[in-house]
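[1] Kindly generate the corresponding structure for this input.
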Amino acid sequence: MVINRKVRSRKLNTRVDLTAMVSISFLLIIFFMVAGELRKPKMMDLGVPDCIDEWQGGCYRVDELRVLTLLLDDNNKMISYRGLLYAPVQNPKEVKYGKDGIRKELFNIDRKIHEYSARMGKPEIGVTVIIKPSKKSNYGNLVDILDEMNITGINSYAIVNDFTPEETKLLASK
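    Now for the predicted structure:
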C-alpha cells in the first residue's frame, strides 16, 4: 500500500539584519548635520576707528592719538611710534620683545588711551595697534606680537604689509 504523501517544504524563518542600515543612517545624519553647520556663513567684526569730529554720520578725521604703529624687522628688531609718522605723538623708538619691553609699553599706552577716552566721554575705547611686518621679519616675531595683543587684552589691531618710504628709511636707520 502506497500512500501519497505530499512533501511539504519547510518554511525558513526569514530575518533581516538591519544593523548595517542603522549604521549608515547615523553616518548620513552626522554628515548632513556637519555639512549644514559648515555651510553657515561665518562673520568677523569689522573694527573701524572712532572719529574726533563727525559730520552727518560720516568720519573725516581719525583720532591719531589712539594709533600705535609697530614696525617689525629682522633680528628681532621692532620700532614703535604713536600717531602719524610725520607728526608723531610719541617719537619712534626701538622696543624689545617680552614682558619688560613691548608688553609693558602696550599696557602703559592702553591705560593712557583709556584715560584720554574717558575724558572724551567714551571710556571703553582703547588703543588701536597697526602691526607692520617687513619682508625681512620672521613669522615668529609676528606670532609674538599677536600673543602680546592677547595678553594685554588689546583687541583692536590690524596687520598691514605696506610700508611708506619714510617707514622704510626709519627701519634702515635704527
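[2] hey, let's count contacts and neighbours off CA atoms from now on
    Will do.
[3] which residues of this protein fall in helices?
    19-39, 104-120, 139-152, 165-173 (DSSP state H).
[4] Give me whichever of the ones you listed is most buried.
    Comparing those by mean neighbour count (mean count of other Cα atoms under 10 Å), helix 104-120 ranks first with a mean of 16.
[5] before we go on, could you also do this sequence so I can check it against the first one:
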Amino acid sequence: MAEIQQQADSGKGGKKRAKKMSTKIDMTPMVDLAFLLLTFFMLTTTFAKPSAMQISMPVKPKPEDEQTELKASLAFTVLLGENNKLYYYEGLLDQSVKPELKASDYSANGIRKVLLERRARQPETVVLIKPEDKSNYKNMVDILDEMTITSQKKYALVDITKEDSDLIKSSGL
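    Presented below is the predicted three-dimensional model:
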C-alpha cells in the first residue's frame, strides 16, 4: 500500500518549518491486478475460427473399360487464363467442331449468370474447369466459389490441353 515517511528534525534552531512528508507507493497490488485482468480476458475471449471451403474429393477412378463417356451436350468448359481472364465454351473440343469461345469475368453478372442460365437449360451440366499454367490460384478459388454459389452438382478440375491453349491464342479475346 502507500506509506508516508517523516523526516527527522535536523536539530537546527530558528524558524519552525512544516515537516516534509515523502510518499512511497507500493505498485505490487496494481501489477497483480493487471495480470489477473489480462489473464481473465485472454481466457474468456473467443478467437476467430478459421473458415474452410468444403470440397468433395472424387472416389477412386474406375478402370478404363467401365468409365462412361461425357456427352458433348452436357459439357461446359471454363478456361482460366493469365491476367485474371476467364473463357468458356459449351460442349467438348473436337477436331471436327471448333466451339465458339466467349470471354467473361468473375463477377455476379459474369460467369455466375452464365452458369445459372446454363443450369436452367440443362440441369445435368458437367462443368470442366481447365486452368492454364499462367493462371493464378485466386482465380481457381474464385471459380470453385462460383460452383458452390450456383449449386453445380458436377464439376471437375482438368488439365488444360494444347488444343484449348491454342483456342485461347487464336480467339484474340
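[6] TM-score, when you put one on top of the other?
    Comparison of the two superposed chains (TM-score structural alignment, normalised by the length of the second structure) gives a TM-score of 0.57, and 111 aligned residues with a Cα RMSD of 2.5 Å.
[7] circling back: need the helices of the first structure in JSON lines (columns: distance to residue 73 of the first structure).
    As requested, the helices of the first structure are exported to JSON lines (distance: least, Cα to Cα, whole Å):
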{"stretch": "helix 19-39", "distance to residue 73 of the first structure": "38"}
{"stretch": "helix 104-120", "distance to residue 73 of the first structure": "18"}
{"stretch": "helix 139-152", "distance to residue 73 of the first structure": "9"}
{"stretch": "helix 165-173", "distance to residue 73 of the first structure": "7"}
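[8] for the ones you listed, which one sits closest to residue 75 of the first structure?
    helix 139-152 (9.4 Å; Cα to Cα).
[9] any idea of the angle the closest one forms with helix 104-120?
    Interaxial angle of helix 139-152 of the first structure relative to helix 104-120 (axes from the mean of the first three to the mean of the last three Cα atoms, to 10 degrees): 50 degrees.
[10] Give me the range in the second structure that helix 139-152 of the first structure lines up against.
    The aligned range for helix 139-152 of the first structure in the second structure is 137-150, by TM-score structural alignment.
[11] quick one: contacts of that stretch?
    Applying Cα atoms under 8 Å, 6 or more residues apart in numbering, the contact partners of stretch 137-150 of the second structure are 80, 84, 106, 111, 112, 115, 116, 131, 155.
[12] The aligned partner of the fourth one in the first structure and residue 166 of the first structure: what is the separation?
    Using TM-score structural alignment, the equivalent of residue 111 of the second structure in the first structure is residue 102. Taking Cα to Cα, to the nearest Å as the criterion, residue 102 of the first structure is separated from residue 166 of the first structure by 22 Å.
[13] what about the longest helix in the second structure?
    Ranked by residue count and defined by DSSP H, the top helix of the second structure is helix 28-44.
[14] buried stuff in that helix?
    By neighbour count with 16 or more other Cα atoms under 10 Å, helix 28-44 of the second structure contains no buried residues.
[15] likewise stretch 79-89 of the first structure?
    Going by neighbour count (16+ other Cα under 10 Å), the buried part of stretch 79-89 of the first structure is 79, 80, 81, 82, 83, 85, 89.
[16] show me what contacts the second one?
    Each residue near residue 80 of the first structure by Cα under 8 Å, 6+ apart is listed here: 68, 69, 70, 71, 92, 93, 94, 95.
[17] Just to check, residue 78 of the second structure is in contact with residue 126?
    No: look at residue 78 of the second structure against residue 126 with Cα atoms under 8 Å: they stay out of range, at 10.7 Å.
[18] The longest helix of the second structure aligns to what range in the first structure?
    Going by TM-score structural alignment: helix 28-44 of the second structure matches no residues.
[19] circling back to that earlier point, among the contacts of stretch 137-150 of the second structure, which one has the most neighbours?
    Counting neighbours by other Cα atoms under 10 Å, the top entry in the contacts of stretch 137-150 of the second structure is residue 80, with 25 neighbours.
[20] That one maps to what in the first structure?
    Match for residue 80 of the second structure (TM-score structural alignment): residue 72.
[21] Next up, the contacts around that match.
    Residue 72 of the first structure is in contact with 78, 79, 131, 132, 133, 134, 137, 141, 142, counting by Cα under 8 Å, 6+ apart.
[22] For the residue nearest to the second one when sequence neighbours are not counted, list the residues it contacts.
    Spelled out, that is residue 79 of the first structure. Sequence neighbours aside, residue 94 is the residue nearest to residue 79 of the first structure in space, at 4.3 Å (criterion: Cα to Cα, 6 or more residues apart in numbering). Contact analysis of residue 94 of the first structure by Cα under 8 Å, 6+ apart lists 77, 78, 79, 80, 174.
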